[in-house]
Each structure stands twice: as C-alpha cells, then as structure tokens.
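>>> just need the structure, nothing else, for what follows:
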Amino acid sequence: MMKPTTLLGICLLLAACAQPQVSNEEIAAFAPVRTVLETNCVHCHGDNRLSTMPPINDTHALSKLIGSQWIVPGKPEASRFYQVVTFPDEIPGAMPPSGHAIPTHDVHILKQWIKDGAKVPAHNIKMEPRGPLPRSI
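Predicted coordinates:
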C-alpha cells in the first residue's frame, strides 16, 4: 500500500503538469497588443459588447478570431480586424467610432502582431478596459 504522503506528492505533481506553461517571453510579446486592445477596443468589444463582432475580453476569446475572416495570421490587409481600424471615419464600420481613431503607433502594433502570426499566450489573460469610455458610446 502507498503512503498517503507519496500519494499526495504524485497528485500534486500531476496537477502541476496539467497547467499550461507560459513563458515570460510569450506574455511580454503580447503585452503591447493587450495594451492597444484594452485602451481602444475592450470598452465596446468586451463583456458588454455593442457590436456583431465576437467579444475580445480575454485571450481565449481573441484566439477564436485567429484563422477566421477577422484575423488572418500573416496577412493584416486580409484581416477584417485590421481593416476596420484603418478605415477613414466616413466609411461605415470604421473602428473605433468617429472621432476616436486609434493612434498610428497602436495601428502599427496590431499590424505587426498579425503579420507575425497573431500569437496569443497559451493561458487565458483577462483584458480590462483602460481609460475613459468613448463619448460617442
């Protein structure tokens, strides 16, 4: 018969192995994208979303868009997600709403992320809105 402490040790080891391992590099690489999304997108496309686009309030939800029409890895110009943030205000569907354009630097971060394969960390990261809610919402 196995000692209780040995059995406990085996259980703890198995539980630790079951957790997805995420490297610091993976989290650091996604950090700028997360900041852009939290600042410009999650207000409306998070838990209380206002549109037809699926929610992007965490990395699991975001990962569901990767490989679809929304985010085509390696092809920002073919990705609806990228297209709508580069539309001029007068084009229907431009995001964010009129008068709240995403800064050029942030658009470049999204473009490069998609170009590099649109990778998200293996474990789920919750995204929270940053800054004030856009006035037009």
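>>> going forward, measure contacts between C-alpha atoms and count neighbours the same way
OK.
>>> now the residue lying closest to Glu77 once chain neighbours are set aside: how far from Lys75?
Spatially, and ignoring its direct neighbours in sequence, Glu77 is nearest to Gln83 (6.3 Å; Cα to Cα, 6 or more residues apart in numbering). Per Cα to Cα, to the nearest Å, Gln83 is found 11 Å from Lys75.
>>> list residues touching both of those two?
Residues touching both Gln83 and Lys75 (Cα atoms under 8 Å, 6 or more residues apart in numbering): none.
>>> tell me what the helix or strand encompassing Val84 is packed against?
Element membership for Val84 (DSSP states H and E) is helix 80-86. Using 3 or more Cα pairs under 8 Å, 6 or more residues apart in numbering; DSSP states H and E as the contact test, the elements touching helix 80-86 are helix 104-115.
>>> the helix it packs on - contacts with which helices or strands?
With contacts taken as 3+ Cα pairs under 8 Å, 6+ apart, helix 104-115 sits against helix 24-40, helix 80-86.
>>> give the contact list for Pro55.
His45, Gly46, Asp47, Arg49, Ala61, Leu62.
>>> Ile27: which of the residues you listed is nearest?
If you rank the contacts of Pro55 by distance to Ile27 using Cα to Cα, Leu62 comes first, at 14.7 Å.
>>> re earlier: which ones among the contacts of Pro55 map onto helices?
Cross-referencing the contacts of Pro55 against helices under DSSP state H gives His45, Ala61, Leu62.
>>> for the comparison step, fold the sequence that follows:
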Amino acid sequence: MKIHRILALACGFAAFTTLKAVGDTPVDFVKQIKPILADRCVECHNSETLLGELNLQSRALAFEKRKAGPVIHPKNADKSMLYLVLTLPPKDKKAMPATGHRIPKDEIQLIRQWINEGAQWPEGKDGAISAQHKKPGK
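Predicted structure coming up:
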C-alpha cells in the first residue's frame, strides 16, 4: 500500500512539473501569436474593414485608443477584450471570430499567457501582419 502512495505522488509531481514547465516558457509573438492573428483575426480587423474600431495589423494600431476602451491590457488577460471575446460561447453576438471555425483552446491559452506576460509585440517587419483577404468561393 505504501509503495502505491509513493508511486502516485511521484506520478502526480512529474505531471505537475511538466505542466508548469510548459507555462514557464515565454510566448514568442512572431512564432506563436502572429500566425493566430494573421489566420483568424486580421481578415476583419484591418485598415480596410476596421470592424469594432480594431486594427490588428501592428502593435501601434492594436493599441490605439478606441471608444470602447483598450482591447489588450498587458499583464491582465481577464480585462483584455482580445482574450475575453475568444472565450465567449459561440452563439454570443460578441464571440470571436464572428464567422468560421473557433480558435482552438490551446491557441486561446497561448493568447492568454502572452497577454499576462505583458503582450510583447515587436515593431517593424516582425510585428507587422498583412490582411490576406479570401477570394469569394474559397
């Protein structure tokens, strides 16, 4: 019986340290966040369509003052609309993305971690996201 407790504790500790290690790795905007924004957000939130007064094509544009308030609160995902709208039930009229497939939970958690880490977003080419409009029928 004692050996089973020791094994259970060891397995639990190993699982905990593995999960903690994943969260300890800082999120890389260019490799992890930029592709999500490019694939799922910038199609509607760009300089041409500007839905919700939000342009996510660069850090400067994403952090511009909006009537509705800031969309990203660095170090506080729970106050950041960018994160919150991704977690709303699909039928909620404010849920994003408004059309198409939902963003997978692991990618939403990456966005949450990135915001809580301070929402680092490089300037220049690394931080720029181009709007890739889909052609009708595609």
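>>> coming back round to it: show me the one of the helices and strands packed on helix 104-115 of the first structure that comes nearest Cys11 of the first structure.
Cys11 of the first structure lies closest to helix 24-40 among these, at 26.3 Å (Cα to Cα).
>>> for that closest one, buried residues please.
For helix 24-40 of the first structure, a neighbour-count test (16 or more other Cα atoms under 10 Å) marks Ile27, Phe30, Val33, Arg34, Thr35, Val36, Leu37, Glu38, Thr39, Asn40 as buried.
>>> and it, what does it pack against?
If contacts are counted by 3+ Cα pairs under 8 Å, 6+ apart, helix 24-40 of the first structure sits against helix 104-115.
>>> okay, the angle between the helix it packs on and helix 24-40?
Calculated by axes from the mean of the first three to the mean of the last three Cα atoms, to 10 degrees, helix 104-115 of the first structure forms an angle of 130 degrees with helix 24-40.
>>> still contacting in the second structure, which of the contacts of Pro55 of the first structure?
Checking those against the second structure (both residues aligned by TM-score structural alignment, their matches' Cα atoms under 8 Å), the contacts still present are His45, Gly46, Asp47, Ala61, Leu62.
>>> those into JSON lines, with extra columns for distance to Asp106 of the first structure and neighbour count?
Converted to JSON lines, those look like this (distance: Cα to Cα, whole Å; neighbours: other Cα atoms under 10 Å):
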{"residue": "His45", "distance to Asp106 of the first structure": "17", "neighbour count": "20"}
{"residue": "Gly46", "distance to Asp106 of the first structure": "18", "neighbour count": "22"}
{"residue": "Asp47", "distance to Asp106 of the first structure": "22", "neighbour count": "14"}
{"residue": "Ala61", "distance to Asp106 of the first structure": "21", "neighbour count": "16"}
{"residue": "Leu62", "distance to Asp106 of the first structure": "17", "neighbour count": "18"}
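>>> out of those, which is nearest to Trp70 of the first structure?
Distance to Trp70 of the first structure, by Cα to Cα, is smallest for Leu62 among these, at 9.8 Å.
>>> list the contacts for that closest one?
For Leu62 of the first structure, the contacting residues are Pro55, Ile56, by Cα under 8 Å, 6+ apart.
>>> can you tell me how far it is from Asn24 of the first structure?
In this structure, Leu62 of the first structure and Asn24 of the first structure are 19 Å apart, going by Cα to Cα.
>>> give me every residue that touches Trp113 of the first structure.
Neighbours of Trp113 of the first structure in contact, by Cα under 8 Å, 6+ apart: Val33, Lys119.
>>> ok, it to Gly131 of the first structure distance?
22 Å.
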